[in-house]
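**Q** I would like to see how this sequence folds:
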Amino acid sequence: MITFKTKDDTAVLVRSTDDIDAREFCARLGISKSARKDLQLPERLKKNQWNTIGIQNAEQPGYCAEPAEIVYEDETCLVAYKPPGILVHGDGSGAPTLEERVNAHLCTSGFPFRARACHRLDVETCGLVLFCKIPFLQNFYDEQFRSQSVFKEYYLLVDGTAGWKTKTVDAPIGRDRHNAKKMIVFPRGKEARTIFTNLSCKSGRTLLKARLIHGRRHQIRVHSAWSGFPIVNDPLYSEAEKTGPLALECFHLGFVSAQEQKKTDVQIGLTL
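**A** The predicted structure follows:
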């Protein structure tokens, strides 16, 4: 087990429950070759002692007027709540981003490194987003998303009354060549599977829970609409009148934290 503690903007303290060399340390945490170039590693990490790892060229968090809402945080990562209508990170337009707000929180708390998002949510979607706080651990978290080992669940409110308790949609997704902003179910698209659970029905609408097996762009929105249940207030996949923000929220993330390499489960209650 490996534990981290931030020292300052040039170093991190690391403690291991067994004696390991630098190569084994990097292998266990999936530290990329490019990230190693900015590290000053001891030849060996001494068992049950705090060892210093030097860090070069690390970006510092910047100030933002509106800090993020933090749902979970440890020394290596945090989970923030993204409200609808803002980007996770910048697209060059200068629009406000969740990443700016997260780093405002870190700046205010005195944390020395700039955090970066490990995944994205659509700008219209609200909910939980995971950020890596220590630069050389970015690949540790990114790899969990690449390997699809992160557990992700969403709440969604849809138009229509679903007559089933559970439904698995296994339909590949590709770009709509007639509309660059949209995705469609497409035979030669990328593999995509979503598991829907019916939670309740009322007034011609159904509250669903969706579990993502894959994480394609707009996957839940496309699969839900394709199944005949467009999400309420979806500007792309619903023809109904829009009366508010998109009724889609990521409420559950399950992942392994680099801090002690422990399974971490973060959930919030329904806010739709």
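**Q** contacts, neighbours, all on C-alpha from now
**A** OK.
**Q** ok, R221 - how many residues close by?
**A** Neighbours of R221 under the rule other Cα atoms under 10 Å: 22.
**Q** tell me how far whatever helix or strand it lives in is from the chain's mean position?
**A** In this assignment (DSSP states H and E), R221 forms part of helix 219-226. With Cα atoms, centre = their mean, to the nearest Å as the basis, helix 219-226 stands 19 Å off its chain's centre.
**Q** over to stretch 143-150?
**A** The answer for stretch 143-150 is 10 Å, by Cα atoms, centre = their mean.
**Q** residues in contact with that stretch: which ones?
**A** Here stretch 143-150 makes contact (Cα atoms under 8 Å, 6 or more residues apart in numbering) with 118-119, 213-215, 253-255.
**Q** ok, now stretch 258-272?
**A** 1-4, 29, 71-72, 74-77, 79, 137, 140-141, 155-157, 247-249, 251-257.
**Q** the structure of the following sequence is requested for comparison with the preceding one:
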Amino acid sequence: MEKMDHTILEHEANERLDKMVSSIREEWSRSQVQQWIKDGDITVNGKKEKANYRLQTGDLVEIEVPEPELPDIEPEDLHLDIYYEDADVLVVNKPKGMVVHPSNGHFTGTLVNGLMYHCKDLSGINGVLRPGIVHRIDKDTSGLLMVAKNDYAHEKLAAQLSEKTVTRKYFALVHGNIPHEAGTIDAPIGRDPADRQRMAVVDNGKDAVTHFRVLERFDRFTFIECRLETGRTHQIRVHMKYIGHPLAGDPKYGPKKTIDFGGQALHAGVLGFRHPRTGETLTFEAPLPDDFAHLLNTLRRGL
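**A** As a prediction, this is how the structure comes out:
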């Protein structure tokens, strides 16, 4: 069961309870939220209210999302690009456009569907919808992910993420010309109070640190490498927008006029961690996908 709470801000006052909650997640329909309210899964200040309750500034909305009735997650031969595999861990190069794990509206074609076809032994710590998944990257971000094949490995890998010892380097194309060669963005990230389907730099957010360095400059864009110290949702996309250099092609955080790239130009190119059982340091590198490399070559030709 997923639990969350939300304190109503001034600009949200007088909004209907069901409308506010359904706006938090794209996959939550109004009718579904109304049923949760009726069942008492959603309360306001600890009390059950009706769906049409008008929220007041300072109200505490508590949401307990009930476990969904799970469909059978079918194994699918998705021809995964496996970079490494042993009895404990697997490293896969996820293509752009692939969702990592099943969710409402995405029960086929996900990385998990492909993993279940490829191997039957995956950790169960994150539940039946996310077997083996230790960390995620966005649907339209390509690149390397580590997958745990048993609960022991999952706990060890998750601990390394928590201790910030995992190496995660991304390559990104951003709008504008970054004037300095390198920098660090240390700014907390949380849900955007003006749009709950997005993340933003907010005072009460979770610590988030991104290090970047410039690799190549173009007329209106900069190609950079980003190293994550933390792993917040949409971290690179939010941080680069925060400093005035949003990712090219980003439909959520980029400008309206951006490159038609089918999503943000972001690739998880380097992944390094200690093997959960042997302690050996493993480092993997995945080259830029063809469309990303083609985009850079187009910019180099000044087109």
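**Q** the contacts of stretch 143-150 of structure 1 in helices, which ones?
**A** Residues of the contacts of stretch 143-150 of structure 1 located in helices (DSSP state H): none.
**Q** of those, buried ones?
**A** Buried residues within the contacts of stretch 143-150 of structure 1, counting neighbours by 16 or more other Cα atoms under 10 Å: 118, 213-215, 253, 255.
**Q** which residue numbers in structure 2 go with the helix holding R221 of structure 1?
**A** Structural correspondence for helix 219-226 of structure 1: residues 235-242 of structure 2, per TM-score structural alignment.
**Q** on average, how far is that stretch from the matching bit in structure 1?
**A** Its matched residues in structure 1 lie on average 0.7 Å from stretch 235-242 of structure 2 after superposition (mean Cα distance after the TM-score superposition for structure 1).
**Q** and which of the contacts of stretch 143-150 of structure 1 is nearest R177 of structure 1?
**A** G215 (20.3 Å; Cα to Cα).
**Q** could you pull out the strands for the stretch 1-150 of structure 2?
**A** Secondary structure of the stretch 1-150 of structure 2 (DSSP state E, counting those that start in this stretch): strands located at 2-7, 42-44, 47-48, 60-65, 81-85, 89-94, 142-148.
**Q** which helices and strands sit right next to the third one?
**A** It refers to strand 47-48 of structure 2. Packed against strand 47-48 of structure 2, as judged by 3 or more Cα pairs under 8 Å, 6 or more residues apart in numbering; DSSP states H and E, are no other helices or strands.
**Q** the same query, at a cut-off of 10 Å, please.
**A** Counting contacts by 3 or more Cα pairs under 10 Å, 6 or more residues apart in numbering; DSSP states H and E, strand 47-48 of structure 2 is packed against helix 30-39, strand 60-65.
**Q** now list the buried members of the contacts of stretch 258-272 of structure 1.
**A** 2-4, 29, 72, 75-77, 79, 137, 140-141, 155-157, 247-249, 251-253, 255-257.
**Q** the residues you listed in strands, which ones?
**A** 2-4, 72, 77, 79, 155-157, 248-249, 251-253, 255-256 (DSSP state E).
**Q** widest-spaced pair of these?
**A** Top of the distance list for these (Cα to Cα): I2 and L157, 41.2 Å.
**Q** how close does the equivalent of V201 of structure 2 over in structure 1 get to L208 of structure 1?
**A** Aligned counterpart of V201 of structure 2 in structure 1: V185 (TM-score structural alignment). Using Cα to Cα, to the nearest Å, V185 of structure 1 is found at 20 Å from L208 of structure 1.
**Q** again with K5 of structure 1
**A** Taken as Cα to Cα, the span from K5 of structure 1 to L208 of structure 1 is 40 Å.
**Q** which one's more surrounded, those two?
**A** L208 (24 against 17).
**Q** residues near the residue nearest to that one when sequence neighbours are not counted, how many?
**A** Spatial nearest neighbour of L208 of structure 1, excluding adjacent residues (Cα to Cα, 6 or more residues apart in numbering): N198 at 4.8 Å. N198 of structure 1: 17 surrounding residues under other Cα under 10 Å.
**Q** now check N198 of structure 1 against structure 2: what is it aligned to?
**A** So, by TM-score structural alignment, N198 of structure 1 is matched to V214.
**Q** wait, that match sits on T222?
**A** Yes - applying Cα atoms under 10 Å, one finds V214 of structure 2 in contact with T222, separated by 7.1 Å.
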